[in-house]
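Participant: My questions concern the predicted model and sequence given below.
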Amino acid sequence: MQSNKCTFLEVFMANKYKYSRTIVIGHKDDGTPIRKYIQDNNKARFEAKVRAVQMLVARGGTPGKVTVEQWAWQWYHTYKEPHVGESQRNNYEEHLRLRICPAIGFLALDNVKPFQLQEMMNNARTSKGKPLGASTAAKLHYITHAIFEQAEINGLIASSPFRRIETVGEDEKSRRALTRAEEQIVREVAKRHYAGPWVLLMLDCGLRRGETVPIGARDVKDGLLCISQSVEYKTKSNQPTLKSTKTAAGARYVPIPAELQKQLDMKSRYFFHIGNGRMLSMTKMRRMWHSFYRACDIAAGAELYRNAVVKHAFDPAITPHYLRHTYCSNLRRQGVDLKTAQYLMGHADISTTANIYSHVTEEDVRELQV
């Protein structure tokens, strides 16, 4: 009969660590239980350790070595969590919880084979069970590569097994600039729609969606718009939190058309706000865009039945980012040099601007015809 008395080591662990647990991982020949002591002051790391040991025991593994799940969470808490915003933290945690840990988390870190990593990439799915898009698959590839690279740097493994692993993801529809016809519809609708000035800030000034939220009268001076802040939205509260621009290069001055400036309330702290004067919530911003898109769809000739759109005439894939992309394409058409365009767009890497500049449409080719 096993004794329920705690050993001295268990009592010591309980006093030293915030979270502690003892798991029986086997028995000796004489029936004496073999215990694995788990402890940590961080709840997420502690739970990861417990799950890793339980999975190893269930699958006949041998606890004692660092598992992928243990190191993956340690890597995240050390190298990423302190340095990224909440939306990025949620993204990292989703990849760890849904894809990496369930697939390879139970494996000993120094015993992972390349084929197991490739299988993980091949079988990765979204939370709804669908194949990953190209950008999500690329993010998973980056995270997994970084986990094993840091493990090698820290001497936990002799060399990283994450080499020549292929990214597997479905092609996504790339963002593009609006066509001339689409841009004309957007500008016509903007003249009468309440969200028109907000849309034109992205179309005529190249602002990112998050950069439009904290913009106010104090940011306009002598025909220039000072962009120095952006916002991120907390998943639970749906409320904006001020942060710096996406990159250091995002802080910039851009010209603002005089006609657009006249449409803005130059006495308002925020040009676009909810009733009590606070910055737009994510819900309000989405409603603004959906309302504006619907107006464009109807203006383009969408078929309606009892006031519901049954057949679109305006591309449903168009998002606010298409407006910013159009701004960059218009800079190219106006002959603005690449370096200036990079500054106005707030791109940290000039190759990002160059990729947009290199997009030549059928309309551009037709303009060359004599």
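Facilitator: Nice, I can see it.
Participant: From now on I want contacts and neighbour counts done on CA atoms only, so please keep to that.
Facilitator: OK.
Participant: Scan the protein for its longest helix.
Facilitator: If you go by DSSP state H, the chain has its longest helix at helix 134-153.
Participant: buried sites along it?
Facilitator: Going by neighbour count (16 or more other C-alpha atoms under 10 Å), the buried part of helix 134-153 is 134, 136-138, 140-141, 143-152.
Participant: ok, the residues you listed vs residue 118, which is closest?
Facilitator: Lowest distance from residue 118 to those (C-alpha to C-alpha) belongs to residue 141, with 9.9 Å.
Participant: which one is that closest one nearest to, not counting chain neighbours?
Facilitator: Excluding the flanking residues, the one nearest residue 141 by C-alpha to C-alpha, 6 or more residues apart in numbering is residue 167, at 6.3 Å.
Participant: surely that neighbour meets residue 138?
Facilitator: Yes: with contact defined as C-alpha atoms under 8 Å, residue 167 reaches residue 138; the gap is 6.2 Å.
Participant: Just confirm residue 127 contacts residue 98, I think it does.
Facilitator: Yes: between residue 127 and residue 98 there is a contact at 7.3 Å, judged by C-alpha under 8 Å.
Participant: Which one's more surrounded, these two?
Facilitator: Taking other C-alpha atoms under 10 Å, residue 127 and residue 98 do not tie; residue 98 has more neighbours (14 against 11).
Participant: Next one for the comparison:
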Amino acid sequence: MTGTRKGRAGWHAGTVEEKGPGRYRWRVRVRYPDGTGERRTGTARTKTEAQKAIIDAQKEADDGKRRVSSSLTVGQMVTEFMEAKKATWADRTAWNNNALYERHVATALAHLKAAGVDARALRAYFKTLSEKRTDPATGKTRPPLGYSAQRQIHVLLSGAFKRAIGDGLLRENPAQHARPLSPSKGGAKVAAKVKHFTPDELARFAEAARLDRFALPLAFLAFTGLRIGEALALTWGDVHEDKEGGVYVSVSKTRSEFQGTYYEGSTKTAAGQRRVYLSPEALHVIEDMRGRVKVEAAQVDRYVGAGLQAHAPLFPSVDGRPMRQDVLRAVMRRTCVTAHVPALSPHALRHSAGTYLISRGEDPVSVAAMLGHAQVSTTLNIYSHALPDKLRGLAFGLADLRGKAEEPATPKTGEGEAKAGAAPLRRSSRKAAPRRKRT
């Protein structure tokens, strides 16, 4: 054993003890810049490595670097982070992060020591998510995880590492140097799916939806571009008329449900709180629903709704309760079959409305306000699809330009005379002003 000499720096400030062949235990008491101290200890293969470990521990303490936790696992780190953020997260966000953790993080990273996870390990993990893999819990083959979901996992892991660093349990955040690759940079490329209807398909869908009592909310989505949660959160008190007689709905909240629980909160962004004016077709949907609710409130047994009162839902079930999103999704599939259009999700109706308005040449600023986008660039990036009819029209436009370029240009005044041999027009020159004498 090597003794300690008081007041000396270097490895002499600690002790090194041989515990067996190829195993040396070292101990040293370090002091941090804030005046606090702690005892550091560890093992090494040789005495020289143990002495170097003592010196490194002293340097780290002088720099304010505290030791990392050797027992904290990734599972503990992430679950503690989610529990701490539960009070500030929206219910939907908390549920979504918990589902991502259980499905994709727990089985691959939860058992690892958090201090031992580096950027290389995280890159390999995201690469695995981008490929087909077997779920060890269920034995089923999982398809490649999309880039958006991988980004959400990265945000979750990065937040958990940052919190552990703030608590003094870790020193570095490997997620800063390991990010999922987007498809444009070599990441997993998922086959593009049709996410909107063509104008003709949207018209057929809206006509079929208007004939079905349960599909009336879908027809309303097609005419207004609202999100499904925004439409189901509307009440009869949200329908207004301005001074000029224009009818609009006031969008200020959203409604959703998952795992059997209903949630109602504010819109996705502050820009989501808006007025959406109704076309005659959208207003007809509301009037149709008004008549049906009036009859159902009087005739349906065990009616539990509030009828046409201001706080009652605009699109209720037959018994008066708010309509559920999963029910509306089932109705969406049925209506797509009836209309002979591709089977898409209810959100595709919002996508289709935005795409149609942009392709028709409507003002992007107005379309963004109608859809509740905070930035016009969001509207243009998501909804400015090149529809086939638009492309054909563009081709004709180019042909017209080429045809016009071949036609002789009409001569301007004086130009014909120049061609006939007349003297060309010259620009009159102006004499320079006299120079000033230097004083």
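Facilitator: Perfect, thanks for sending it. Small disclaimer: the values here were computed from a predicted structure and weren't measured.
Participant: got the contact list for stretch 270-289 of structure 2?
Facilitator: 210, 213, 216, 219-220, 223-224, 246-253, 267, 314-315, 369-374 (C-alpha atoms under 8 Å, 6 or more residues apart in numbering).
Participant: Any of these buried? List them.
Facilitator: Buried members of the contacts of stretch 270-289 of structure 2, counted by 16+ other C-alpha under 10 Å: 210, 216, 219-220, 223-224, 247-253, 267, 314-315, 369-373.
Participant: Please narrow the residues you listed to those residing in helices.
Facilitator: When DSSP H is applied, these are split such that 216, 219-220, 223-224, 369-371 fall in helices.
Participant: so the equivalent of residue 293 of structure 1 over in structure 2 is in which element?
Facilitator: Counting by TM-score structural alignment, residue 293 of structure 1 corresponds to residue 336 in structure 2. Per DSSP states H and E, residue 336 of structure 2 falls inside helix 325-339.
Participant: quick one: buried residues of that helix?
Facilitator: Quick answer for helix 325-339 of structure 2 (16+ other C-alpha under 10 Å): 325, 328-329, 331-333, 335-336, 339.
Participant: next one: stretch 101-121 of structure 1
Facilitator: Neighbour-count burial for stretch 101-121 of structure 1 [16+ other C-alpha under 10 Å]: 101, 103-110, 112, 117-118, 120-121.
Participant: Make CSV from those residues and add secondary structure to it.
Facilitator: Formatted as CSV, the buried residues of stretch 101-121 of structure 1 follow (DSSP: H, G, I helix; E, B strand; the rest coil):
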residue, secondary structure
101, helix
103, helix
104, helix
105, coil
106, coil
107, coil
108, strand
109, helix
110, helix
112, coil
117, helix
118, helix
120, helix
121, helix
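Participant: Would you point out the most distant pair within the ones in helices among the buried ones among the contacts of stretch 270-289 of structure 2?
Facilitator: 216 and 369 (23.8 Å).
Participant: moving C-terminal of the helix holding residue 336 of structure 2, what's the next helix or strand?
Facilitator: With DSSP H and E, the next secondary element past helix 325-339 of structure 2 is helix 347-359.
Participant: sorry, back to before: tell me the one of the buried residues of helix 325-339 of structure 2 nearest residue 228 of structure 2?
Facilitator: residue 325 (7.4 Å).
Participant: Could I get the contacting residues of residue 353 of structure 1?
Facilitator: Residue 353 of structure 1 touches 328, 338, 341-342, 345, 347, counting by C-alpha under 8 Å, 6+ apart.
Participant: which SS class is residue 181 of structure 1?
Facilitator: Residue 181 of structure 1 ends up helix, using three-state DSSP.
Participant: Count the residues that sit near it.
Facilitator: The burial count for residue 181 of structure 1: 9, using other C-alpha under 10 Å.
Participant: likewise residue 33 of structure 1?
Facilitator: 14.
Participant: ok, for it, nearest residue in space, not its chain neighbours?
Facilitator: Nearest to residue 33 of structure 1 is residue 27, by C-alpha to C-alpha, 6+ apart, at 4.3 Å.
Participant: Give me the distance between the one you found and residue 34 of structure 1.
Facilitator: Note on residue 27 of structure 1: its distance to residue 34 of structure 1, by C-alpha to C-alpha, to the nearest Å, is 5 Å.
Participant: Residue 43 of structure 1 too?
Facilitator: With C-alpha to C-alpha as the criterion, residue 43 of structure 1 and residue 34 of structure 1 are 24 Å apart.
Participant: returning to what we had before: give me the mean distance between the longest helix of structure 1 and structure 2.
Facilitator: Following the fit onto structure 2, the mean deviation recorded for helix 134-153 of structure 1 is 2.7 Å by mean C-alpha distance after the TM-score superposition for structure 1.
Participant: Contacts for that helix, please.
Facilitator: 71-72, 75, 92, 95, 100, 121, 157-162, 167-172.
Participant: Among these, which are located in helices?
Facilitator: Residues of those located in helices (DSSP H): 71-72, 75, 92, 95, 121.
Participant: between those, which is closest to residue 209 of structure 1?
Facilitator: residue 92 (22.3 Å).
Participant: Show the contacting residues for the closest one.
Facilitator: Neighbours of residue 92 of structure 1 in contact, by C-alpha under 8 Å, 6+ apart: 76, 143.
Participant: residue in structure 1 matching residue 74 of structure 2?
Facilitator: So residue 74 of structure 2 corresponds to residue 68, using TM-score structural alignment.
Participant: Report the separation between its match and residue 165 of structure 1.
Facilitator: Residue 68 of structure 1 sits 17 Å away from residue 165 of structure 1, going by C-alpha to C-alpha.
Participant: which of these two has more neighbours?
Facilitator: residue 68 (27 against 15).
Participant: That one and residue 152 of structure 1: what is the separation?
Facilitator: From residue 68 of structure 1 over to residue 152 of structure 1 (counting by C-alpha to C-alpha), the distance is 13 Å.
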